[in-house]
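1. my questions concern the predicted model and sequence given below.
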Amino acid sequence: MAGSSLPRRALGRTLRRYRERAEKSQLAAGIAAEISPQSISRLEDGQKIRIATSQIKDLLELYQVADSAEREEVLGLWREVKDQDQAARTAGTVKGWWRSYSDQYVAHFDHYLSLEAAANHLTTHQLTLLPGLLQIPDYRRVMIRTASPELSLVDIERRVELSARRQERLQDRTFRMDILLSEAVLHSRPGGSDVMSRQLSHLAAVSEQPNITIRVVPLDVESPLWLMVQSFTLLEFPPLATRVIEPPVVYVEGYEGALYLEQDEAIARYRQALTDIQRLALSEEETRALVRTMAKEYAA
């Protein structure tokens, strides 16, 4: 998980919980650790700051964390953060492999790529377009040109290359992906019938992988819920080495930005929406048959 933000997020969340339990301000925490309140805020948000083990222990003293199990929870997370940083430096991926493409995506997408790289289960519901992890190069090129017609050919190909690098996750059998698609996605034709025929053939082939499920929601289903929740992605993560469970995140992308939802209530609502959408969707076999039939029709 070199480059992952998960251990830092877990450490920050835990420290915030103990600070609030002790009814201490970020200003008081900053004074105790001899850093700024802004640094405490970044630490609690899971961002990288310069801090030593002794300063972490100073925070635990301020927060009156005397229980041995609680102290070990924090110090274990801190060790994992340091181990991950060392592994990233050794692998040459201190900033995450995707950062070399940072000139090719909007700022908020950096956080998503960090989460995607760390996730072991991704569930996505899409109303209009195929998710990036499933797009063939020609389909992707059409999307890029449509969104950014001013881009040079070089930049277009760099974005296609970024997409291809992301898709390497699909070959990892410990990574699971469940895709729920509106039938409208199959009827749209970015790039024309030839591109869509090849895209759907790829979709059918990918659906054969044991770690990937693809199901289509027919346009004529009666429930409107699948339309009301719009497109979103639920990311879930493996336990950290300290056995801490990192909470899932719902990612909702918009035309001008994105939402990252972590609150228990929000996650529960989206899980219920997924349950309802799955109830409406075709089976994997029915979906595969439909996709192959439409691929042949586009090729005709």
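-> Happy to help now that I have it.
2. switch to C-alpha atoms for all contacts and neighbour counts from now on
-> Noted.
3. what about the spatially closest residue to W78 that is not a sequence neighbour, distance to G3?
-> Sequence neighbours aside, L11 is the residue nearest to W78 in space, at 6.7 Å (criterion: CA to CA, 6 or more residues apart in numbering). Using CA to CA, to the nearest Å, we find L11 at a distance of 15 Å from G3.
4. quick check: the residue nearest to W78 vs G76, distance?
-> 9 Å.
5. neighbour-wise, which of these two wins?
-> Taking other CA atoms under 10 Å, L11 and G76 do not tie; L11 has more neighbours (24 against 19).
6. output the contacting helices and strands for the helix or strand that contains the more buried one.
-> Following DSSP states H and E, the helix or strand that holds L11 is helix 6-21. Applying 3 or more CA pairs under 8 Å, 6 or more residues apart in numbering; DSSP states H and E, one finds that helix 6-21 makes contact with helix 37-44, helix 68-91.
7. so which elements touch the helix or strand following that helix?
-> Beyond helix 6-21 in the direction of the C-terminus, DSSP H and E gives the next helix or strand as helix 26-33. Applying 3+ CA pairs under 8 Å, 6+ apart, we find helix 26-33 packed against helix 37-44, helix 53-62.
8. could you rerun that using 6 Å?
-> Packing contacts for helix 26-33, counted by 3 or more CA pairs under 6 Å, 6 or more residues apart in numbering; DSSP states H and E, involve helix 37-44.
9. how about the helix it packs on: buried residues?
-> Across helix 37-44, burial judged by 16 or more other CA atoms under 10 Å covers P37, S39, I40, S41, L43, E44.
10. any idea how far the second one lies from D264?
-> S39 sits at a distance of 26 Å from D264 (criterion: CA to CA).
11. before we go on, here's another structure to hold up against the first:
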Amino acid sequence: MRARSGPTLEHRVVAEQLRLARERAGCGLAAVAAALDLSEATVRRIERAETALDAGQVRDLLKYYKHPEADARRIRASLARANEPGWWHRWRDVLPAWQRDVLGIESSAGVIRLWHPALVPDLLRTADYAAAVEAVRHPQAPPAVRARRTEFLRARQERFRERGAVLWGLIPEAALCTCVGSPDVMREQLDALRLATAHPNITLQVMPLTAGPHALTGAPPLELLRLPVPEVPDHAVVGGPGGEATLTHDRDTVSAYRMLMDSACGAAPAAGAELPALYRW
């Protein structure tokens, strides 16, 4: 049984397919709920992937809709794959619920755009830089727990590289001037960023200290996720206090954040420009 976490891309696709199947069958939410002894709210939550998708319920829904059996089998097979443990399952003991929600979508995103107002975004951090951030954010956590969180981040970065997803990061130069860990850690981090810019799927822009206010000035950490399937809209991950974040797929909200990101990137030096020569490190 898959550990309960946020819906994956596959769950959201199945949920959307169920909604479309109901509409094609000409069935209203109330009628479906009455026929299958469910509440109308439950049917609505199933179609929004806001509750665990039960294989029996999905089978009963498709049967009630008289959905073509060949297509119904494909949907059931997709659900079975979605219910398998996520790649992050081995780290579930150190992952908060909000992060499992994000991973279900981020792990399938084709394009990831990142902004952080004060630090190097996590997908671009070295292990030592990430460990230093963990030590500041979670000083009371046992060292073994912090080490596992850093190990998880490295696995997350490796999965991103293996998938060949596109990453576009915007970093304020101030983040590169902030000593996280030690000068040695910062030198290693800057070298890693320079190497990252040579990767064809990674684009990095640095907002200079001399730049004026821009669209993301004062904005929290932001991650925009573009999914490779038409059934699922783009998502935004908006950072909060203590490193926590909120995942949203509200179209107006995501569109507003995308426009802010576009504007800020347009105000930064062109992608591919040399990283600032920070001689202090």
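-> Sure thing, it's come through. As the structure is a computational prediction, the values presented were derived from the model and not from experiment.
12. follow-up on the earlier one: so what corresponds to the residue nearest to W78 of structure 1 in structure 2?
-> With TM-score structural alignment as the criterion, L11 of structure 1 lines up with V14 in structure 2.
13. same question for A33 of structure 1.
-> Aligned partner of A33 of structure 1 by TM-score structural alignment: L36.
14. now the one helix or strand L200 of structure 1 maps to on structure 2. Mean distance?
-> For L200 of structure 1, the host element (DSSP H and E) is helix 193-206. Helix 193-206 of structure 1, aligned to structure 2 and superposed, deviates on average by 0.9 Å (mean CA distance after the TM-score superposition for structure 1).
15. show me what that helix is packed against.
-> helix 284-299.
16. which secondary structure elements does the helix it packs on contact?
-> helix 193-206, strand 212-217.
17. scan structure 2 for its longest helix.
-> Identified as the longest helix of structure 2 according to DSSP state H is helix 143-163.
18. what helices or strands is it leaning on?
-> Counting by 3+ CA pairs under 6 Å, 6+ apart, helix 143-163 of structure 2 packs on no helix or strand.
19. now it against strand 202-207, angle please.
-> Helix 143-163 of structure 2 and strand 202-207 are oriented at 120 degrees to each other (axes from the mean of the first three to the mean of the last three CA atoms, to 10 degrees).
20. quick one: which helix or strand includes the residue most central in space within structure 1?
-> The residue lying closest to the centre of structure 1 (CA atoms, centre = their mean) is E116, at 3.5 Å. Following DSSP H and E, one finds E116 of structure 1 within helix 107-118.
21. in structure 2, what range does that helix match?
-> Using TM-score structural alignment, helix 107-118 of structure 1 pairs with 97-108 in structure 2.
22. what does the matching stretch contact?
-> S5, G6, P7, T8, L9 (CA atoms under 6 Å, 6 or more residues apart in numbering).
23. in three-state terms, label L114 of structure 2 for me.
-> Following DSSP: H, G, I helix; E, B strand; the rest coil, the label given to L114 of structure 2 is strand.
24. what's the burial count for it?
-> L114 of structure 2 has 22 nearby residues by other CA under 10 Å.
25. and it, how far from L224 of structure 2?
-> Taken as CA to CA, the span from L114 of structure 2 to L224 of structure 2 is 7 Å.
26. return the most buried member of the helices and strands packed on helix 6-21 of structure 1.
-> helix 37-44 (a mean of 19; mean count of other CA atoms under 10 Å).
27. returning to what we had before: name the residues that touch the helix holding L200 of structure 1?
-> Taking CA under 6 Å, 6+ apart as the rule, helix 193-206 of structure 1 contacts I136, R189, R288, V291, A295, Y298, A299.
28. where in structure 2 does that helix fall?
-> So helix 193-206 of structure 1 sits over residues 183-196 in structure 2, by TM-score structural alignment.
29. would you mark the buried spots in the matching stretch?
-> Neighbour-count burial for stretch 183-196 of structure 2 [16+ other CA under 10 Å]: V185, M186, R187, E188, Q189, L190, L193.
30. same question, stretch 101-111 of structure 1
-> Neighbour count says stretch 101-111 of structure 1 has Q104, D110 buried, by 16+ other CA under 10 Å.
31. tell me the gap between it and the middle of its chain.
-> 13 Å (CA atoms, centre = their mean, to the nearest Å).
32. likewise stretch 44-52 of structure 1?
-> Worked out by CA atoms, centre = their mean, stretch 44-52 of structure 1 lies 21 Å from the chain centre.
33. contacts only, for the counterpart of C265 of structure 2 in structure 1.
-> Here C265 of structure 2 is matched to Q278 in structure 1, going by TM-score structural alignment. Contacts for Q278 of structure 1 (CA under 6 Å, 6+ apart) come out as none.
34. distance check, Q278 of structure 1 against V94 of structure 1.
-> For Q278 of structure 1 relative to V94 of structure 1 (CA to CA), the value is 38 Å.
35. next one: A107 of structure 1
-> 18 Å.
36. circling back to that earlier point, which one of the contacts of helix 193-206 of structure 1 is nearest A147 of structure 1?
-> R189 (15.6 Å; CA to CA).
37. name the SS class of that closest one, please.
-> coil.
38. which one in structure 2 is aligned with I136 of structure 1?
-> Checking TM-score structural alignment: I136 of structure 1 goes with T126.
39. that match: what's it in contact with?
-> Here T126 of structure 2 is in contact with Q189 (CA under 6 Å, 6+ apart).
40. check the gap between it and L119 of structure 2 for me.
-> Taking CA to CA, one finds T126 of structure 2 at 12 Å from L119 of structure 2.
41. check V43 of structure 2 too.
-> 42 Å.
42. now do A267 of structure 2
-> For A267 of structure 2 relative to L119 of structure 2 (CA to CA), the value is 19 Å.
43. those two: who's more crowded?
-> L119 (21 against 15).
44. doesn't that one fall inside a helix?
-> No. L119 of structure 2: not assigned to a helix; according to three-state DSSP it is coil.
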